[in-house]
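*Asks:* Okay, here's the prediction I keep looking at, along with the sequence it came from:
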Amino acid sequence: MHIERLDFENSPYLGVYGLATDRVVLVREGLGEKKLEVLRDVLKVPLIETSIMKSRIVGIFAAGNSNAILVPWYIWDSELDHINASLKEQGVDMEVIPFRNTLTALGNLILANDKAALVSAKFKREDVKAIEDALGVEVERGMIGDYHAVGSAGVVTNRGGLVHPEASDEELEWLRDLFKVDVYVGTANMGVPFVGSCMLANSNGVVVGHLTTGPEIVKIEEALGFLD
């Protein structure tokens, strides 16, 4: 199966607790083996169980693509060493982003695949350059709908993308051109528009929150390129 429903201790907001790329998945500590096995089976890449500053909401703090994982400056040294050692085994870089300001929830503020990244318009130009160098892709500043939290308002892989229903037709065309994939609007978890917070997805599959409805799953499959 390329799509499965799951919950993390009764929470349907899987994207809050993890980050998926085509090379690796970062996921919160403390999940049972059965749920970890679902992630392995669907996403088909190694898992790194971790925390960031002893918090389990690693999907809020971390962002990235197949080239690199970005984490905020306040990550603990022990966490940094653990994640970095695991990433090196997969040939993925790790970059500590030193923005000492309020823009530390990188997972909420950065949306990326292996072609490009969209970051919150609140980032300064020098910040964008640092992200661009780390991820090795073109980076643009912008919003989805009226939302700066582009990482939670969307999910994009190397096969497709799904974003907040308030995205305009012009924004969808721009996103398609930027990420080089088809991008559609949709929801998850029974109407939640912040789809990036609701799922973990890469080019192999997608794991969605357990409240996601059948029609939402069909739209997610279409948007992320899993319908023939």
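*Replies:* Thanks, I have the structure now.

*Asks:* Only C-alpha atoms from now on, for both contacts and neighbour counts.
*Replies:* OK.

*Asks:* helices or strands next to the longest helix along the chain in the packing?
*Replies:* Taking DSSP state H as the criterion, the chain has its longest helix at helix 77-89. Counting contacts by 3 or more Cα pairs under 8 Å, 6 or more residues apart in numbering; DSSP states H and E, helix 77-89 packs against strand 47-50, strand 93-97.

*Asks:* which residues touch it?
*Replies:* Helix 77-89 is touched from outside by 24, 48, 50, 51, 52, 53, 93, 94, with contacts defined as Cα atoms under 8 Å, 6 or more residues apart in numbering.

*Asks:* got it, and stretch 39-49?
*Replies:* The contact list for stretch 39-49 (Cα under 8 Å, 6+ apart) reads 1-4, 20, 22-29, 83, 86, 201-207.

*Asks:* Out of those residues, which sit inside strands?
*Replies:* Mapping these onto strands (DSSP state E) picks out 3, 4, 20, 25, 26, 27, 28, 201, 206, 207.

*Asks:* Can you tell me how far residue 130 is from residue 96?
*Replies:* Distance of residue 130 to residue 96, given as Cα to Cα, to the nearest Å: 10 Å.

*Asks:* this is the comparison structure:
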Amino acid sequence: MIETIDFAGDENIGVYTRVFEDLAVVPLDAPEEYISVVEKRLGVEVINTTIQGSSIIGSLLAGNSNGFIVSSLATSSEVAVLKGHGDVMFLGASMNAAGNVILANDELAIVHPGITDRVAEKISAFLDVPVLMSTIGNIPTVGMAGVATNKGLLLNPGLTKHEIRDIEEITDLPVGTGTVNMGNGLIGTGLIANTTGFLVGSSTSGFELSRIDEVFGY
């Protein structure tokens, strides 16, 4: 069973890929072998695009089953691709890396504490989830400090008691900490997952794999 993989030699697969329950978004230059593994392992349809002209899809795209969030810097052709699969919300250009500043599943969203209350309210309404403005392990780029599926949340090992308490107030899902790629606490850079399964960077250890299994309950 394939669990570890790289993206054209790069173990940071979460930087290039954004996964939802039924869909994965990957760059135009994604290798066919990579696409095939993502489709089979996660049970998703894969679509190819750029976001803001870039291949770092995971950093620039966020959302859940209710739609996609990108910055207003996304091009009309990129937005058209996304709209073929769901609704699209735009962040202001000042927060242009949606995938870095939003961690979301179908039950909650955690957002960069620098996002304004007005934008946080728009995110909550668009994704139809409660929104928590917080850091994860004192890291403001929450989208890369953790991975959230509809089975649980795997978060940076520096997660504080205060952060845990705030998260547990808005979800009953399991919350755990871990790392990927031999100790990298920016879990979102190296792990992609949904309720069907997960894929993680090729340097990830057996202990780290076991922790992912434990938290998400695969």
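*Replies:* Thanks, I have it. Source: prediction; values computed, not measured.

*Asks:* which SS state does residue 215 of the first structure fall under?
*Replies:* In three-state terms, and counting by DSSP: H, G, I helix; E, B strand; the rest coil, residue 215 of the first structure is helix.

*Asks:* Now do the buried residues in stretch 153-173 of the second structure.
*Replies:* By neighbour count on 16 or more other Cα atoms under 10 Å, the buried set for stretch 153-173 of the second structure is 153, 154, 155, 156, 157, 159, 163, 167, 173.

*Asks:* so which of the contacts of helix 77-89 of the first structure comes closest to residue 35 of the first structure?
*Replies:* Nearest to residue 35 of the first structure among those: residue 48, at 13.6 Å, using Cα to Cα.

*Asks:* Tell me, how many residues neighbour whichever residue in the first structure pairs up with residue 152 of the second structure?
*Replies:* For residue 152 of the second structure, the aligned residue in the first structure is residue 160 (criterion: TM-score structural alignment). For residue 160 of the first structure, the count of nearby residues is 24 (other Cα atoms under 10 Å).

*Asks:* all helices for the first structure, in order.
*Replies:* For the first structure, the helices defined by DSSP H cover 33-43, 58-61, 77-89, 106-109, 125-135, 150-153, 169-179, 214-223.

*Asks:* Ok, which of those comes nearest residue 195 of the first structure?
*Replies:* Closest to residue 195 of the first structure of these is helix 150-153 (Cα to Cα; 5.8 Å).

*Asks:* what's the mean gap between that closest one and the aligned bit of the second structure?
*Replies:* The superposed helix 150-153 of the first structure is, by mean Cα distance after the TM-score superposition for the first structure, a mean 0.5 Å from where its aligned residues fall in the second structure.

*Asks:* Tell me the buried residues in that helix?
*Replies:* Neighbour counts over helix 150-153 of the first structure (16+ other Cα under 10 Å) mark 150, 151, 152, 153 as buried.

*Asks:* residues in contact with the residue nearest to the last one when sequence neighbours are not counted?
*Replies:* Once its chain neighbours are removed from consideration, residue 153 of the first structure has its nearest residue in residue 194; the separation is 4.4 Å (Cα to Cα, 6 or more residues apart in numbering). Contacts of residue 194 of the first structure were listed using Cα under 8 Å, 6+ apart, and they are 152, 153, 154, 163, 164, 187, 188.

*Asks:* Please report how far the counterpart of residue 136 of the second structure in the first structure lies from residue 166 of the first structure.
*Replies:* Taking TM-score structural alignment, residue 136 of the second structure has residue 144 as its aligned residue in the first structure. Distance, residue 144 of the first structure to residue 166 of the first structure, using Cα to Cα: 8 Å.

*Asks:* same deal with residue 43 of the first structure?
*Replies:* Where residue 166 of the first structure is concerned, residue 43 of the first structure sits at a distance of 28 Å (Cα to Cα).

*Asks:* ditto for residue 49 of the first structure
*Replies:* Distance, residue 49 of the first structure to residue 166 of the first structure, using Cα to Cα: 34 Å.

*Asks:* Repeat that for residue 55 of the first structure.
*Replies:* Here residue 55 of the first structure is placed at a distance of 31 Å from residue 166 of the first structure (Cα to Cα).

*Asks:* returning to what we had before: quick one: which of the helices of the first structure is nearest residue 118 of the first structure?
*Replies:* Nearest to residue 118 of the first structure, of all those, is helix 150-153, at 7.2 Å by Cα to Cα.

*Asks:* ok, residues contacting that closest one?
*Replies:* Contact with helix 150-153 of the first structure is made by 15, 106-111, 118-120, 143-144, 147, 163-164, 193-197, as judged by Cα under 8 Å, 6+ apart.

*Asks:* tell me, how many neighbours does the aligned partner of residue 176 of the second structure in the first structure end up with?
*Replies:* Counting by TM-score structural alignment, residue 176 of the second structure corresponds to residue 184 in the first structure. Other residues lying near residue 184 of the first structure total 23 when counted by other Cα under 10 Å.

*Asks:* With residue 196 of the second structure instead?
*Replies:* 16.

*Asks:* excluding its backbone neighbours, what's nearest it?
*Replies:* residue 42 is the one closest to residue 196 of the second structure (Cα to Cα, 6+ apart), at 5.4 Å.

*Asks:* any idea how far residue 84 of the first structure is from the equivalent of that neighbour over in the first structure?
*Replies:* The equivalent of residue 42 of the second structure in the first structure is residue 43 (alignment by TM-score structural alignment). Taking Cα to Cα as the measure, residue 43 of the first structure falls 20 Å from residue 84 of the first structure.

*Asks:* Settle it for me: which of the two has more neighbours?
*Replies:* Between residue 43 of the first structure and residue 84, counted using other Cα under 10 Å, the more crowded position is residue 43 (27 against 16).

*Asks:* Now for the nearest residue to residue 132 of the second structure once chain neighbours are set aside, how many residues are close by?
*Replies:* Leaving aside its chain neighbours, residue 132 of the second structure sits nearest to residue 110 (4.7 Å; criterion: Cα to Cα, 6+ apart). Neighbour count for residue 110 of the second structure, taken as other Cα under 10 Å: 27.
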